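Asks: Have a look at this fold, sequence not included:
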């Protein structure tokens, strides 16, 4: 049969197959030429297989690596994990792909000194623009791959935007190619010498960085039996300064750790699963290599379940000891007591919770699920303890959202407001089908419900909820969009304007839903939406949320366009400088009229404070900043653009801004605008002096206060103690 004989084509295919197999075996037993070529091209031998990281081939073409994150129990090893040190006095030039986005012809130079005032060579100095939005990403809810990508993007951003150099033999450094309009955050560090930081150093400035010495705490953590504790956290802080605490978590089989700190007398607070520390340990870190041993006690472990009256588990219920864990902890510490902060937890999907670091003693625990709560008192002992809760699940509402085509829509945010305007705390469940959102733990009653979904108008509905389960179906309508431009009829600035949409018959204080508020751009353009079609009030808001004008417009499905022409009145641009003539960032400029009208604005990075939508007339201009002030000046605001310049100086008195009715100050005739010169015969140089002297002479039968009003000095007698005024530092 012809089907059983080899044809010429069969023979050719068989030969090709045999050759392919031979080449495959040869390639398997011999290193690839491409690897050797890559190694020769890089000027080094190919890496041995044992040197490759998991998931990467030792023979792969070199690529830019991902950021490397040292494990918590493995600090960076000098020479292995550290980046190459830059050449002294010269800014490193990163590859083209990572050149900072801010560019210009400005430079920022400085001098690095140690704590003795001597110049230090070889200090690594970095600079990053102060306005960089580089918050550490929240990866708690992300999948591992997503979290890795988010962190890699974050570190890539830092790498791109950070310049680096080092100090020369005279301790000097310099950054060039900076944007002259920007300020920069500087950081300097040298091992065994110390570190320094300086925020918002202006491009073009010449600064000094003084290294603050730091040292290493070497420690070991054990249980009451002397056995090592492998998982633990260490918090270091100075007594009465816990808000400056430095905290790290460690994982070490032998319980040993090293931690950088400032040295000196410190408080060490440690925590570990299954253990607790009765009191923080006061330690002295002086840079010696002596290991300090911290012994933790066996903790009480409390676990249990939270269920409803039918025995169903309640997920995400909160278990806590007393009120808010953080505020309780701070209150106890301020009173000289200590307790770990791990006395709160959330239940899992089966309603279970576990607290594993409690001090053995009596507790009052609360379980809260939405609006429902229960409180129980229990004395826990070292080891396992059990406490279960049963809560009223209240009303359960399942929302089913659909668009006009009947397609399911995912709700992004759902809020419930009581009739008294307070927001309801409800528990949201994981969705069981597309387009649904279920909430429980709601106290039965009448509510205003707000629902928003991406690409659709936010809706408000009045709902009446009863105990048990109920379902509400909502159809999200097609949306209306509003765009346009705002111009000024008087030539004044439109800076700081915003727009708000208020639905007909709606309380304007509730008009802050998605798509219903926007900031007007510098060119006057704006865009609002998506919102429901219908009649809306368009509010134009100035600085401090003052309503400038209102217009009613009917919006239809799709795009709507509307342009405003408004009378902006007058605007005032205040150029603010400090004692050295440099721009005073974040200074505050305020205008106040004789009738009590106030208009104000903060200065930007260039020291310019732009106050807009001012009613023309006469005003008093006051400018203040941190530790600086300026004399009050009279200004006349005309329609259109106005300008002023203010130079800040070191305060030499204090200005009264508010007088409390029926207080000592009100009874003796003190008034806003009065400058306090002396108190009890002692000179007042700033507002802090007023508080210090008031406390110093508290309880005195009579003290004298000297003020300046309209250029004239006046004296008043009053009792020591509370005066009844508020104020600020000022300059005469």
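Replies: That came through, no problem. No experiment lies behind these values; they were computed from the predicted model shown. Numbering: from 1, shown residues only.
Asks: use CA for all of it now, contacts and neighbours both
Replies: Will do.
Asks: Against which helices or strands is the top helix by length along the chain packed?
Replies: Determined from DSSP state H, the single longest helix within the chain is helix 8-29. Judged by 3 or more C-alpha pairs under 8 Å, 6 or more residues apart in numbering; DSSP states H and E, helix 8-29 is in contact with no other helix or strand.
Asks: So what's the gap between that helix and the chain middle?
Replies: Offset of helix 8-29 from its chain centre (C-alpha atoms, centre = their mean, to the nearest Å): 63 Å.
Asks: can you list contacts of that helix?
Replies: With C-alpha atoms under 8 Å, 6 or more residues apart in numbering as the test, helix 8-29 has no contacts from any other residue.
Asks: residues in contact with the nearest residue to residue 603 once chain neighbours are set aside?
Replies: Leaving aside its chain neighbours, residue 603 sits nearest to residue 609 (4.0 Å; criterion: C-alpha to C-alpha, 6 or more residues apart in numbering). Neighbour list for residue 609: 573, 574, 575, 576, 587, 588, 589, 601, 602, 603 [criterion: C-alpha under 8 Å, 6+ apart].
Asks: most neighbours, which of those residues?
Replies: Using other C-alpha atoms under 10 Å as the neighbour criterion, residue 576 leads the contacts of residue 609 with 29 neighbours.
Asks: So it lies in a strand, does it not?
Replies: Yes. Looking at residue 576 with DSSP: H, G, I helix; E, B strand; the rest coil, it is inside a strand.
Asks: That one is in contact with residue 604, isn't it?
Replies: No. Here residue 576 lies out of contact with residue 604, judged by C-alpha atoms under 8 Å, at a distance of 9.7 Å.
Asks: hold the first one in mind and look at this next one:
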């Protein structure tokens, strides 16, 4: 019979509870110090303090010796360990200890030297347990603060050391005794194991089998210098799309590593490391027993620089930098070049070119790389001192591009191994310095600024991009603006928007805004017949006296309506007379350039704060569309409605508003429409029906059916499917005897068969049932769910 306190667990902790003796000794010494102080100077208090320190230190050391001795016995024979026997054999070690015990991995005191436990004592919340449970198995002695002991009921000091069960034992508690469970374990670098249908309370061993295959590799560098840390990625060379199947980071002085892959076959491996680039990818064939790969790394180029204004050498922060490399430099999918943006709160060492990022502990922040027409590009952004950095580049000639608002600078630059310093100078054109305050002269903290070019008639055209150099409460500064005429619009939460038409010249252009408290329009929209609010119905506010604003020259504000309650909320707006409308987003034959149809219109004089406006709308042709599955359950799906009798490509969209609720879509013109209910990502197939919409409510239902096969839409060249004779339009019915109802089914089933094992595909080709013999793994088809 197993020891009652020896827990089958991945981690069992020894807890030595030093209670009365330690605390009593401390109290006695303190009382002695007090008596000596009262009696006079018979002893020096400093000597008493040293005596106190030596006594406590000796007690802690002797306690730790006892704990280490108990742990050594446990490690030697955990299954046969008996606390009573150990105490008898080690009486000399514990003569000064009032209590020594064992806490299991759950935090339960399971054994103690003071005798049988009267009740379950849970210590999982105590610091002397948690400090080890949360330390990942680190071996250290912990001495607690005085706490009230749950076993003794007295204040005690706890000393603890961890013990990790090396026998691979485990235990689950709190399981339902009426149920059975499936167990699984995965040990990194070893493999996986499973135990199925294990009844609660049973003992079950799990044997780990190496389902993962080891690939041993090493990095080589012509210079002999290797990175201290690096990342290895493995790609399935036979996969249709390239993505990393396994990624792992390593720290290895000699550049060796072992990475585990999921299957045998063709694999591509890449290595990335700061300061290095991979000159070529390596493709190897991994056998069932493993494989070996050697990955070449070459010391790379590093580019550090600043972006400065040509006028006064002012550093330009928050500037986007792009480094383009030509197609002649090898594919950077393998190189994974890094770009870094400097952090504002960093220190810069000119000798080493290093910037340590505050709050991160890493040296660089990695940016993305992407393909361009001429090759690829890496991206960075300057810090508050205008600095940027690119790392791990292949030496060669690149194009460096800096974008400051409307200004773009391109330069060719040749990089060699090691660091290259290069500053970029930009003519930043007009600078817009804006101050934004409230009517109380208080700065507004987070204003939003937009610029639009004005045409010769003073009308705003498209907006422009600008670069923000710096900001402070109520102050913003933008650069990279071509001199000319602009409309500057400022908005802020709770304030009415404001704009100014200005002519900006090269250099500084100060501009001040004072924002008024905003006006808000709130209310409820109802249909006059009590029907539900249709989707794609909105409230629009227009200022008839204001010039057009915004990217599209619109002086309108539009907001949606809550479909269940009809509520709306518009603002902040400027005070004054406004036109309030309820509009529907619909095709209009009378005005095809205006997508909105006015349904109700009124005027309202707005004042700061809330302005109430309730409106009632006459209904048009309401389509209430309910979607069912083949079992008759109401389901929630997206719905599209298209007119059939009108010369337009307009489409009205909506969706069921909730479980069991129909979609409500309004069309103003009576006539024929097609209604399409989409599958919504499920295995249900889309269905389209034709309806005639008349004035008032039109109740419509659509039933969707599940797919029972997959229609092939594409057959890949040089694939199993192509070689076997599968064709576009074939309906895949089964794969290896399993029914296929979706492309996900097909993907799942084919992964269950090893690449070198036989498999079969049954298809329906124009009513004829055909069987094709293939191998497991990648088939080489795309498809969609269908119904035979």
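Replies: Perfect, thanks for sending it. Quick caveat, the model's predicted, so the values are computed rather than measured.
Asks: tell me which element the residue nearest to residue 603 of structure 1 falls in.
Replies: In this structure, residue 609 of structure 1 sits in strand 608-614 according to DSSP states H and E.
Asks: Pull out the buried residues from the helix or strand just after that strand.
Replies: Later in the chain than strand 608-614 of structure 1, the nearest helix or strand by DSSP H and E is strand 617-625. Residues of strand 617-625 of structure 1 classed as buried by neighbour count (16 or more other C-alpha atoms under 10 Å): 619, 620, 621, 622, 623, 624, 625.
Asks: now, which of those sits nearest residue 278 of structure 1?
Replies: Using C-alpha to C-alpha, residue 625 comes nearest to residue 278 of structure 1 of the buried residues of strand 617-625 of structure 1, at 43.9 Å.
Asks: hang on, the closest one packs against residue 579?
Replies: No. Proximity of residue 625 of structure 1 to residue 579 does not meet the contact threshold set by C-alpha under 8 Å, at 11.8 Å.
Asks: so what's in contact with those two at the same time?
Replies: With C-alpha under 8 Å, 6+ apart, residue 625 of structure 1 and residue 579 have common neighbours residue 648.
Asks: Next, count neighbours for the corresponding residue of structure 1 for residue 414 of structure 2.
Replies: Aligned by TM-score structural alignment, residue 414 of structure 2 pairs with residue 379 of structure 1. Neighbourhood size, residue 379 of structure 1 [other C-alpha under 10 Å]: 11.
Asks: How about residue 157 of structure 1?
Replies: Quick note: residue 157 of structure 1 (other C-alpha under 10 Å) scores 16 neighbours.
Asks: can you check residue 544 of structure 2 too?
Replies: 12.
Asks: ok, now which ones touch it?
Replies: Residue 544 of structure 2 makes contacts with 577, 578, 579, as judged by C-alpha under 8 Å, 6+ apart.
Asks: at 10 Å what do you get?
Replies: Counting by C-alpha atoms under 10 Å, 6 or more residues apart in numbering, residue 544 of structure 2 touches 555, 556, 577, 578, 579.
Asks: Secondary structure of it: a helix, I assume?
Replies: No. Per three-state DSSP, residue 544 of structure 2 lies outside any helix segment and is coil.
Asks: Residue 581 of structure 2 versus that one, what's the distance?
Replies: Applying C-alpha to C-alpha, to the nearest Å, the value for residue 544 of structure 2 to residue 581 of structure 2 is 13 Å.
Asks: Residue 697 of structure 2 too?
Replies: From residue 697 of structure 2 across to residue 581 of structure 2, the span is 23 Å (C-alpha to C-alpha).
Asks: and those two? which has more neighbours close in?
Replies: residue 581 (20 against 17).
Asks: The nearest residue to that one once chain neighbours are set aside: what's it in contact with?
Replies: Excluding the flanking residues, the one nearest residue 581 of structure 2 by C-alpha to C-alpha, 6+ apart is residue 601, at 4.4 Å. By C-alpha under 10 Å, 6+ apart, residue 601 of structure 2 lies in contact with 539, 540, 541, 579, 580, 581, 582, 583, 615, 617.
Asks: Tell me which helix or strand the equivalent of the first one over in structure 1 sits in.
Replies: Spelled out, that is residue 539 of structure 2. With TM-score structural alignment as the criterion, the equivalent of residue 539 of structure 2 in structure 1 is residue 499. Per DSSP H and E, residue 499 of structure 1 falls inside strand 498-503.
Asks: Give me the contact list for that strand.
Replies: Contacts to strand 498-503 of structure 1, defined as C-alpha under 10 Å, 6+ apart, come from residues 482, 508-513, 515-521, 526-529, 531-543, 545-553.
Asks: average distance between that strand and structure 2?
Replies: Superposing on structure 2 and averaging over aligned pairs (mean C-alpha distance after the TM-score superposition for structure 1), strand 498-503 of structure 1 comes out at 3.6 Å.
Asks: quick one on the thing from earlier: would you reformat the contacts of residue 601 of structure 2 as a markdown table and include distance to residue 608 of structure 2?
Replies: As requested, the contacts of residue 601 of structure 2 are exported to a markdown table (distance: C-alpha to C-alpha, whole Å):
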| residue | distance to residue 608 of structure 2 |
| --- | --- |
| 539 | 19 |
| 540 | 19 |
| 541 | 16 |
| 579 | 16 |
| 580 | 16 |
| 581 | 20 |
| 582 | 22 |
| 583 | 25 |
| 615 | 21 |
| 617 | 27 |
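Asks: are any of those buried, and which?
Replies: Neighbour counting by 16+ other C-alpha under 10 Å classes 539, 540, 541, 580, 581, 582, 583, 615, 617 among the contacts of residue 601 of structure 2 as buried.
Asks: among those, which two are most distant?
Replies: Greatest spatial distance among these (C-alpha to C-alpha): 541 and 617, at 16.2 Å.
Asks: okay, and the common contacts of residue 576 and residue 604 of structure 1?
Replies: Residues touching both residue 576 of structure 1 and residue 604 (C-alpha under 10 Å, 6+ apart): 583, 584, 585, 586, 587, 588.
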